[in-house]
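J.: got a structure for you, letters missing:
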């Protein structure tokens, strides 16, 4: 194993310290609770957004803390849920009097710990908390880490769109509604060319021969639908697009197209991601799907895994307007 680390048990706190050093005007890090906050809290009377999960998926979630997106992100150990104490500290700290929205990926530990934290916050401080659980992965219904579908790429889009709604000053119920609508309108599918290597394990999470790829992989290295011989990008794009379109909700009223998000898993060059997006765009055009907005790059990764995922969200006018709103975070900057 070759990693740019000092000690295996210090990777997460030292990475958080590095984030704080790199973005002193944007982020503040609580090293005790391992929570990333906005350096300057938002105005009183606005809903705050808290998310989090296991580390190793950067820039998710800490990289999306800032204007137009999250108010705080809780960092668990690598591929391990943050604990309730972290979430309680973050929720209590960021509340500006209008309540807090928890955005939670559908993994058993994340759901359980955020639920426990919301109950503790209610008992101790009475802060109103709403929760949206993302579950957009069409690859498998249940997995090693979940009951039901995994929350993957749509999480980034939920944090962006719900963050813009909160920035506008909408009430908690409205922010939660739009977050839930984005999740319900989104579907994702991923694939891997290589495994990832968790520092504590010191070896790849699974064996994947050089001439094979994994279709439907999870962001923690969970097995997908099946393995197949390695194929050209055009064929891989087809294996991502077709199952998503089979389950993508139909347009409600006038069709506004989709937000298309082609995501890298951490070790795929941007050259290849753009090539893959080109193949995806051809398939969507052939299927009569209009791409209203697009995003390409590494936004929800799996350490050093080579591969990609595709997320499509059936967009409304409201979603597109909020997507276009300014966001200023280390991991995503738009309209500013």
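T.: It's in. Fair warning: this is a prediction, and the values are worked out from it, not measured in the lab.
J.: use CA for all of it now, contacts and neighbours both
T.: Noted.
J.: For residue 335, which non-adjacent residue is spatially closest?
T.: residue 326 (4.3 Å; CA to CA, 6 or more residues apart in numbering).
J.: Which elements pack onto the host helix or strand of residue 277?
T.: For residue 277, the element it lies in under DSSP states H and E is helix 270-286. With contacts taken as 3 or more CA pairs under 8 Å, 6 or more residues apart in numbering; DSSP states H and E, helix 270-286 sits against helix 233-247, strand 258-264, strand 291-297.
J.: Would you mark the buried spots in it?
T.: Residues of helix 270-286 classed as buried: 273, 276, 277, 279, 280, 281, 283, 284 (neighbour count, 16 or more other CA atoms under 10 Å).
J.: Got another one to weigh against that:
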């Protein structure tokens, strides 16, 4: 194992120290609870957005805290759900009187701990808490960490779009409904070319031969649909796009946000090759790309590979996507 770390047991805490040092102009970190807050939280009269999950997926979620996106993010241990006490601290810390939206990826531990925290904080404080669960991965049903489909790339798009709605002062019910719409209209699928190494484990999560790839991989290194021979980018793009388009389905004339996400170990050079192939396939299908996003946004440590996410949008969702955002991981118009 070669990593730029000190003690594997300290990696999450020390990363949060670095995040706070690098982005103290827009963030503050509760190091006791390992919660990243928007610097001006709570914002009076604004719906607070809280998300979180295991560390190792950076910039998600802590890198998406700031104006126009999340108000707080809870950092669990690497690939481990945050605990209820963290989520309670985050929820209390962002309550500006308009309620709090929990954005939860569909992993069993995440769902259970967010539910428990919401019940406890509502009972103790009366804060109105609504949860929206993302489950956009078309690859597998009931994976190692889930009951149902996994929450993956759509989570990033949802946090941005719902964050914009909350920034506009919309009420909790409306922000939650926008979030549900985004989840319902988005689909994702990924592929891994290599495994990743959890610092505490010190060895790769799984083994892949030099001529193999794992189709439909999860962000924690969970197995996908099948292991197949390594293929050129155009064939990989077709394998992913065909499954995504068939699942919703997406039809000719549908405008989409097309998101090609790196898993942490794939250079932008290759991600743009993949985006070119995805755009070509969508063009052939008559699907219009309204907006695009390319880069490492929801990663799996140093895993090589990528995921593709397509989100059906209308003019309203595009306006919310275009609205100003100022976070360490995503920034425009602000």
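T.: Thanks, I have it. Bear in mind that the values here come from a model prediction, so they are computed numbers and not experimental data.
J.: TM-score, when you put one on top of the other?
T.: The TM-score (TM-score structural alignment, normalised by the length of structure 2) is 0.99; 334 aligned residues with a CA RMSD of 1.0 Å.
J.: before we move on, the earlier item: corresponding residue for the residue nearest to residue 335 of structure 1 in structure 2?
T.: Per TM-score structural alignment, the equivalent position to residue 326 of structure 1 in structure 2 is residue 324.
J.: Quick one: the helices in the stretch 101-250 of structure 2, in order.
T.: Counting by DSSP state H, counting those that start in this stretch, the stretch 101-250 of structure 2 has these helices, from start to end: 108-125, 154-167, 172-184, 233-247.
J.: give me every residue that touches residue 219 of structure 2.
T.: Applying CA atoms under 8 Å, 6 or more residues apart in numbering to residue 219 of structure 2 gives the contacts 57, 152, 263, 298, 299, 300.
J.: how about those in CSV, adding neighbour count?
T.: Shown next, in CSV, are the contacts of residue 219 of structure 2 (neighbours: other CA atoms under 10 Å):
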residue, neighbour count
57, 23
152, 26
263, 29
298, 24
299, 28
300, 29
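J.: now, which of the residues you listed lie within strands?
T.: Counting by DSSP state E, no part of the contacts of residue 219 of structure 2 is found in strands.
J.: Just put those residues in JSON lines and tack on distance to residue 143 of structure 2.
T.: Converted to JSON lines, those look like this (distance: CA to CA, whole Å):
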{"residue": "57", "distance to residue 143 of structure 2": "18"}
{"residue": "152", "distance to residue 143 of structure 2": "13"}
{"residue": "263", "distance to residue 143 of structure 2": "18"}
{"residue": "298", "distance to residue 143 of structure 2": "18"}
{"residue": "299", "distance to residue 143 of structure 2": "18"}
{"residue": "300", "distance to residue 143 of structure 2": "16"}
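J.: Residue 156 of structure 2 reaches residue 298, doesn't it?
T.: Yes. Look at residue 156 of structure 2 against residue 298 with CA atoms under 8 Å: they come within range, at 7.5 Å.
J.: anything in contact with each of these two?
T.: residue 60.
J.: before we move on, the earlier item: which one of the helices and strands packed on helix 270-286 of structure 1 has the most crowded surroundings?
T.: strand 258-264 (a mean of 25; mean count of other CA atoms under 10 Å).
J.: which residues touch residue 251 of structure 1?
T.: residue 314.
J.: in what helix or strand does it lie?
T.: Residue 251 of structure 1 belongs to no helix or strand, assigned by DSSP H and E.
J.: cool, the one 5 residues further on as well?
T.: Secondary structure assignment for residue 256 of structure 1, by DSSP H and E: no helix or strand.
J.: ditto for residue 93 of structure 1
T.: With DSSP H and E as the criterion, residue 93 of structure 1 is inside helix 84-94.
J.: And that helix, what's buried?
T.: Buried-residue list, helix 84-94 of structure 1, by 16+ other CA under 10 Å: 84, 85, 86, 87, 88, 89, 90, 91, 92, 94.
J.: would you list those in CSV and tack on distance to residue 111 of structure 1?
T.: Below are these laid out as CSV (distance: CA to CA, whole Å):
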residue, distance to residue 111 of structure 1
84, 10
85, 14
86, 14
87, 12
88, 14
89, 17
90, 16
91, 15
92, 18
94, 20
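J.: Just name the closest of those to residue 1 of structure 1, please.
T.: Nearest to residue 1 of structure 1 out of the buried residues of helix 84-94 of structure 1 is residue 86 (CA to CA; 30.3 Å).
J.: Let me know the distance separating the closest one from residue 66 of structure 1.
T.: Between residue 86 of structure 1 and residue 66 of structure 1 the computed distance is 19 Å (CA to CA, to the nearest Å).
J.: which non-adjacent residue is nearest the counterpart of residue 257 of structure 2 in structure 1?
T.: For residue 257 of structure 2, the aligned residue in structure 1 is residue 259 (criterion: TM-score structural alignment). Excluding the flanking residues, the one nearest residue 259 of structure 1 by CA to CA, 6+ apart is residue 293, at 4.7 Å.
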